[in-house]
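> Sequence plus the predicted model coming up.
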Amino acid sequence: MKTEIHPEYAPVVFRDAGAGATFITRSTVKSDKTIEIDGTTYPVIDVELSSASHPFYTGKQKIVDTAGRVERFKRRAAKRQADEAAQAPTES
């Protein structure tokens, strides 16, 4: 590996603004804000979503069929099949 071309890889805290959860990990991200956890000071990055607040990970995800998308798809598929059947050569 070449020296002096890679960014510094150091411990960083990611703080979820919505859930209030904090995650200590390593990253090359820089921050002027700091937080003290267990007597150690870390740079902190505030994020809007994390696994603590994302609906997919929390089990609160809702699947919404807006404007009848499934029904619209079924109508298009049925129309296409009907069109293909009408265009198919008939055997005599």
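Received, thanks. Numbering: from 1, shown residues only.
> hey, let's count contacts and neighbours off CA atoms from now on
Fine.
> so what secondary structure elements neighbour the helix or strand harbouring residue 42?
Secondary-structure assignment from DSSP states H and E places residue 42 in strand 40-47. Under the contact criterion of 3 or more CA pairs under 8 Å, 6 or more residues apart in numbering; DSSP states H and E, strand 40-47 touches strand 10-16, strand 34-37.
> Specify the next element, helix or strand, located C-terminal of the longest one.
Scanning forward in sequence from strand 10-16 by DSSP H and E, the next helix or strand is strand 22-27.
> take the one below as the second:
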Amino acid sequence: MKKGLHPESYKFVVFKDMSNGQAFLGRSTGGSKEMTKWEDGNEYPLIKLEISNTSHPFYTGKNVLVDTAGRIDKFKKRYEKKK
């Protein structure tokens, strides 16, 4: 791999899946103005996710559609067969 290609400023952040409330601690270069207290008692930046491996159908084996903006209904309405 090329040297100097990846950033050196990785820090610990908490990622929270907003669809099921699961959270995990990881390292990222991303930041956030929101902070949260983790299980170890320290505060870390909070990055909110719409979907993660704890809610994605590929990893869970459940086919659940998360439709937060009515996009599925709009799609079905637009492409339904006209009778």
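Arrived safely. Here the structure is a predicted model, which means the values were calculated and not measured.
> Need the TM-score between these chains.
With the length set by TM-score structural alignment, normalised by the length of structure 2, the two chains reach a TM-score of 0.63; 60 aligned residues with a CA RMSD of 2.2 Å.
> sorry, back to before: mean neighbour count and distance to residue 53 of structure 1 added to the helices and strands packed on strand 40-47 of structure 1, as CSV?
Supplementary listing: those in CSV, determined by neighbours: other CA atoms under 10 Å; distance: least, CA to CA, whole Å:
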stretch, mean neighbour count, distance to residue 53 of structure 1
strand 10-16, 19, 8
strand 34-37, 12, 20
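> These: which one's closest to residue 61 of structure 1?
Distances from residue 61 of structure 1 to each of these were compared using CA to CA; the minimum, 18.2 Å, belongs to strand 10-16.
> So what touches that closest one?
Applying CA atoms under 8 Å, 6 or more residues apart in numbering, the set of residues contacting strand 10-16 of structure 1 from outside is 21-29, 35, 42-50, 52-53.
> Check structure 2 for its longest helix and report it.
What stands out as the longest helix in structure 2, according to DSSP state H, is helix 71-79.
> so it aligns onto which residues of structure 1?
Aligned by TM-score structural alignment, helix 71-79 of structure 2 falls on no residue of structure 1.
> So which of the helices and strands packed on strand 40-47 of structure 1 is nearest residue 57 of structure 1?
For these, the distance to residue 57 of structure 1 is smallest for strand 10-16, at 13.8 Å, taking CA to CA.
> so what's the spatially most central residue of structure 2 up against?
The centre of structure 2 sits closest to residue 49, judged by CA atoms, centre = their mean, with a distance of 2.4 Å. By CA under 8 Å, 6+ apart, residue 49 of structure 2 lies in contact with 15, 16, 17, 18.
> give me that answer again for 10 Å
The contact partners of residue 49 of structure 2, taken as CA atoms under 10 Å, 6 or more residues apart in numbering, are 15, 16, 17, 18, 19, 21, 22, 23.
> Next, count neighbours for the last one.
Okay, so that is residue 23 of structure 2. Residue 23 of structure 2 is surrounded by 18 other residues when neighbours are defined as other CA atoms under 10 Å.
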